[in-house]
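Q: Sequence first, predicted model second:
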Amino acid sequence: MGTSNGILKEFLHDCQVTLEKETESKTAIYMNSDDRWNLATRRGQKRIDTVILPEDVKKDFFDDIAEYLDPEAVAWYAEHDQLYHRGYLLYGAPGTGKTSLSLAAAGQFGLDVYAMNLSKVNDATLSDLMRKLPTRCILLLEDIDAIESAKSRENSDAGSSTSSSVTLSGLLNAIDGAGSVEGRALIMTTNHVDRLDPAVIRPGRVDKMVEFGLASREMLLGLFRYVYLPLSSKTERVGDKNEGVVNNQDAQDTQKHIQELAAMFADRVPAMKYSPAQILSFLIAHRHSPRDAVENVISWVEKGGEGFIPLRRQTSTMNTKSEEAVDVLVGVGMDDIQSWSTVC
């Protein structure tokens, strides 16, 4: 009997070790339900090199979070009697990568994401949920412009489905009131920064604002390279259906070829006209042949960039790299997060 118990304990220990190995490299995504946080899914941690943004903007954002999470920062905040929290506002048009950057930050720093659906909470449940946050995490509040002040609420259509039942005062108290949780990184997103009450984005509540624009030439080049270049020099891939498999020996020639095609692609697509989501969707549709992408993009532009497939509908049919591109670069929003537990 003792031997059997020993075997069982060893088996359970092995299961625990396996589970820890599987989860340590993944980001846990929690969603709110009533006044509770429920695990929605675990996703593979996303690398920051898969985020297509101007390098200076990306570096500034990640450097700021890294400095905030530095253990020395905890002591500094305590010594100076300051609340230990940091707030970020990501703003810009839909499909420009706001939520995706948040998930990449979680992967980079090993943090879990608590994504709150503001349409499902009121002031009381918001306060409860905030108290139940762990000390180190990313709290993601999407479409923060849905929060209305008391005055604007009185003047708006009571039947509007876009507004949240959380009041402005309730949100502000939750962010930095007496009972606010310290240690978390607050990331808020909006497509309409002009609609935000100034009280929401004042310094101290929002410490850094990051604007997400339409695809610049630099981003067009980056998206093209990301889709067609190997993720590492050790990766074999099909660069073009008619060009065969790329191996390590001609990797440099492949990179040069893709760089040339990327420049041609960027020359044919007007900068600052399309969202990264539109560009990526087009490239994924031509992911087996970069040459076809370059040749066909002219007619795509002439049609106004119409006809691309919505990203979230492609997930089940894409290969691993394409799925990562969708999840990390662009097009991930609250609806996508809610569906991950069933899609994955």
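A: Looks like it arrived, so ask away.
Q: From now on I want contacts and neighbour counts done on CA atoms only, so please keep to that.
A: Noted.
Q: ok, and what's touching the longest helix along the chain?
A: Ranked by residue count and defined by DSSP state H, the top helix of the chain is helix 2-24. Outside helix 2-24, the residues within contact range by CA atoms under 8 Å, 6 or more residues apart in numbering are Arg42.
Q: Check the offset of that helix from the chain's centre.
A: Distance of helix 2-24 from the chain centroid (CA atoms, centre = their mean, to the nearest Å) equals 34 Å.
Q: can you give me the strands for the stretch 151-300 of the chain?
A: In the stretch 151-300 of the chain, the strands defined using DSSP state E, counting those that start in this stretch lie at 185-190, 208-212, 237-240, 244-246.
Q: right, so of those strands, which gets closest to Asp63?
A: Closest to Asp63 of the strands of the stretch 151-300 of the chain is strand 208-212 (CA to CA; 11.7 Å).
Q: Can you tell me what sits against the closest one?
A: Val57, Phe61, Gly87, Tyr88, Leu89, Leu90, Tyr91, Gly92, Ala93, Thr96, Gly97, Lys98.
Q: Just the helices from the stretch 201-344 of the chain, written as ranges.
A: 217-228, 251-268, 276-285, 290-302, 320-328, 334-343 (DSSP state H, counting those that start in this stretch).
Q: can these go into JSON lines with extra columns for mean neighbour count and distance to Lys9?
A: Listed next are the helices of the stretch 201-344 of the chain as JSON lines, based on neighbours: other CA atoms under 10 Å; distance: least, CA to CA, whole Å:
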{"stretch": "helix 217-228", "mean neighbour count": "21", "distance to Lys9": "46"}
{"stretch": "helix 251-268", "mean neighbour count": "17", "distance to Lys9": "49"}
{"stretch": "helix 276-285", "mean neighbour count": "23", "distance to Lys9": "48"}
{"stretch": "helix 290-302", "mean neighbour count": "17", "distance to Lys9": "54"}
{"stretch": "helix 320-328", "mean neighbour count": "20", "distance to Lys9": "36"}
{"stretch": "helix 334-343", "mean neighbour count": "14", "distance to Lys9": "31"}
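Q: To Leu168, which of the ones you listed lies closest?
A: Nearest to Leu168, of all the helices of the stretch 201-344 of the chain, is helix 334-343, at 20.7 Å by CA to CA.
Q: Can you give the distance of that closest one from its chain's centre?
A: Centroid separation between helix 334-343 and its chain, computed with CA atoms, centre = their mean, is 13 Å.
Q: Next up, a structure to set beside the first:
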Amino acid sequence: MNATAPVVTGSETAILEGLIPGYAFISRLLLSYLQIDLSLYIPYIITATCIYFASDFVYSYVEHLFWSYFMASAEVRIQDDVYTYLMFWISRHRTMQNTVHIYASTQLASGWYYYNSEDSDQEFDAEIDEEEIAKSSFDECWSQIIARDRTKRLRFTPSNGVHHFQYKNRTVFFHRIRDQSAQSLYMQDMSERLIISCFGRDTTLLKQLLADAQAAYVARDGNHTIIYRGQKANGHTDWVRCMARAPRALSTVVLDQAQKDAFVNDIKEYLHPRTRRWYSNRGIPYRRGYLLHGPPGTGKTSLSFAAAGVLGVPLYLLNLSSKTLDEDDLMTLFHRLPRRCIILLEDVDCAGITQKRGAGDKDKATATDTNSTAGATAPGDKPDGAAPEKQGISLSGLLNVIDGVAANEGRILIMTTNHPEKLDAALLRPGRVDMSIAFGYAQSHDVEKLFASIYSTLEGDLRSGEMGSSLEEETKACLSNGGVKAVNGVHPAATPLERISELARRFAAQVPSGEFTAAEVQGYLLNYKSDPHGAIEGAAQWLKSTQEMRQKRLEKLNLSQ
């Protein structure tokens, strides 16, 4: 009986019952059926519990000391470009592709910060032989394209947690962390970070890895022109990468060659390192601005894009008419511009800022509007109780970011407009607009160049063979006439290039010089991109219909006024 008697008193049992609910019942149960006195094991249980929690704390502390003093690490935030570089490099690493725990997505970065601009059409073209594309019909080729578009390309990256791989014969740890305390999906996208680490106290290996990741990402773009767009979402304003486009040849821009050369040479002179030193020594702000003005469709934006390709600099697009941007956002975007870039402000005359200096000033264009009725509410007036309208960007705000005291330097500003007479004189003064280029309607020699560029076989073209077969048939027809008479106005001994040149002269002779924009001529020729003779034959009807449409628009405009 003494062997099975409990060794704890009633007061001790009451204390244990308070600490461990159900202790009295469990102890009586074990004592009655298994002859086990639970009180004998209480010291061991308490000791084991203390050792468990102590070991967990000691392990965490020792691990922290080890990573702090025996490991080198580099942290990357999702808001930085380095995040995209590293994820692009990791997604193509052989070891990381075989990891057990993966994160599957259709783009490299979550959230709206980085758009995956890898051209899927180029990937598709690389998978199919060029001769096969040229010979295949539309239905055959289109079925493959649709099948590809239905299934987006999956990209696999390591999931959250710690992964390791070999780099330059050394073990590197890749730690992907996502903050689970984020309250929204947007905040979760913002909270992700990456940590790469290796044994030792030297970070040289990690720096080399990040440099290789950046080089691999840049090499993917090649000589493409990178285009960014100013965007605001969920209260955050930043430049978002839109796409990487193949550079446009400067020769394809319809503009006087002397004007194009002057424009490009002026930018090159501005970007030369000696020019920056010259500006600095004389206390002149190192900025350069250009105004491209002319009718719509004359090539203003095309010249900006072509210049970015020639110089190899990124192109930044900003819409001043956006209702989501204010002056603080505009200042933030300009401050985040890198040096040696082109920022393009299109149609500044339509942004509603060209003739107002501040938020309280009335728009001069509105003040001079004679069509307002006496009983109508003025555009600047607000009904009683109405919510205040967002003011957006004022002219003074734009002038401050262009050449204010806190304005950044080293960038190239290009503004385009269809109506330069509507712009405020303060926006056009030297220092803000240093060179103005006027675009006009296409002349006869410009029309010839457009025609030749459309129908000439260029490097990289994948033609269906219709153009080449028509030229071969034309040659046979010429030779069948004894080699004397020309067919369709082309000499039988002419080369394909000479035939195109002759056809271009015939087409240009029908189009009145200085009456049509390059976009209008090109739009018409695209309707006959494989039939130059059809384009020449239909030119008269196109000219007639275009002039009638212009006349109707003019009459409608006169009636509205």
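A: Received, thanks. Given the structure is predicted, the values throughout are model-derived calculations rather than measurements.
Q: TM-score for this pair?
A: The TM-score (TM-score structural alignment, normalised by the length of structure 1) is 0.78; 299 aligned residues with a CA RMSD of 3.2 Å.
Q: Quick one: buried ones out of the contacts of strand 208-212 of structure 1?
A: Phe61, Gly87, Tyr88, Leu89, Leu90, Tyr91, Gly92, Ala93, Thr96, Gly97, Lys98 (16 or more other CA atoms under 10 Å).
Q: sec struct for the second one, please.
A: Pointing back at Gly87 of structure 1 there. Here Gly87 of structure 1 is strand, with the state taken from DSSP: H, G, I helix; E, B strand; the rest coil.
Q: quick one, what contacts the aligned partner of it in structure 2?
A: Superposed on structure 2 with TM-score structural alignment, Gly87 of structure 1 falls opposite Gly289. Residues near Gly289 of structure 2 by CA under 8 Å, 6+ apart: Ile412, Leu413, Ile414, Met415, Gly431, Arg432, Val433, Asp434, Met435.
Q: So which of the buried ones among the contacts of strand 208-212 of structure 1 belong to strands?
A: Per DSSP state E, strands hold the following members of those: Gly87, Tyr88, Leu89, Leu90, Tyr91, Gly92.
Q: His293 is in contact with Thr417 of structure 2, correct?
A: Yes. Judged on CA atoms under 8 Å, Thr417 of structure 2 makes contact with His293 at a distance of 4.9 Å.
Q: residues contacting the residue nearest to Glu211 of structure 1 when sequence neighbours are not counted?
A: Once flanking residues are discounted, Glu211 of structure 1 sits nearest to Tyr91: 5.1 Å by CA to CA, 6 or more residues apart in numbering. Shown in contact with Tyr91 of structure 1 (CA under 8 Å, 6+ apart): Lys98, Thr189, Thr190, Asn191, His192, Val193, Met209, Val210, Glu211, Phe212.
Q: try 6 Å
A: Residues near Tyr91 of structure 1 by CA atoms under 6 Å, 6 or more residues apart in numbering: Thr189, Thr190, Asn191, Glu211, Phe212.
Q: got it, and Leu206 of structure 2?
A: Contacts of Leu206 of structure 2 by CA under 6 Å, 6+ apart: none found.
Q: cutoff 7 Å now
A: Listed by CA atoms under 7 Å, 6 or more residues apart in numbering, the contact partners of Leu206 of structure 2 are Ala74.
Q: same question, Val348 of structure 2
A: Met415, Thr416, Thr417.
Q: what separates the first one from Val82 of structure 2, distance-wise?
A: Counting by CA to CA, to the nearest Å, the gap between Met415 of structure 2 and Val82 of structure 2 amounts to 31 Å.
Q: Of these two, which one has the most company?
A: Met415 (21 against 18; other CA atoms under 10 Å).
Q: State the distance from that one to Tyr286 of structure 2.
A: Distance from Met415 of structure 2 to Tyr286 of structure 2, by CA to CA: 18 Å.
Q: center of structure 1, which residue is that?
A: With distances taken as CA atoms, centre = their mean, Ser100 lies nearest the centre of structure 1, 1.8 Å away.
Q: And it, what's its match in structure 2?
A: Looks like Ser100 of structure 1 aligns to Ser302 there (TM-score structural alignment).
Q: Hmm, Thr252 and that match touching each other?
A: No. Using CA atoms under 7 Å, Ser302 of structure 2 is not in contact with Thr252, being 8.7 Å away.
Q: and the helix or strand encompassing Thr41 of structure 1, which residues are buried?
A: Using DSSP states H and E, Thr41 of structure 1 maps to strand 36-44. Of the residues in strand 36-44 of structure 1, Trp37, Ala40, Thr41, Arg42, Arg43 count as buried by neighbour count, 16+ other CA under 10 Å.
Q: In structure 2, which residue range corresponds to that strand?
A: Going by TM-score structural alignment, strand 36-44 of structure 1 sits over residues 238-246 in structure 2.
Q: rewinding a little: distance to Val113 of structure 1 added to the ones in strands among the buried ones among the contacts of strand 208-212 of structure 1, as a markdown table?
A: Shown next, in a markdown table, are those (distance: CA to CA, whole Å):
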| residue | distance to Val113 of structure 1 |
| --- | --- |
| Gly87 | 14 |
| Tyr88 | 14 |
| Leu89 | 16 |
| Leu90 | 16 |
| Tyr91 | 19 |
| Gly92 | 21 |
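Q: Quick one: closest of the helices of the stretch 201-344 of structure 1 to Val238 of structure 1.
A: helix 217-228 (8.9 Å).
Q: average distance between the closest one and structure 2?
A: Compared with structure 2 after fitting, helix 217-228 of structure 1 deviates on average by 1.2 Å (mean CA distance after the TM-score superposition for structure 1).
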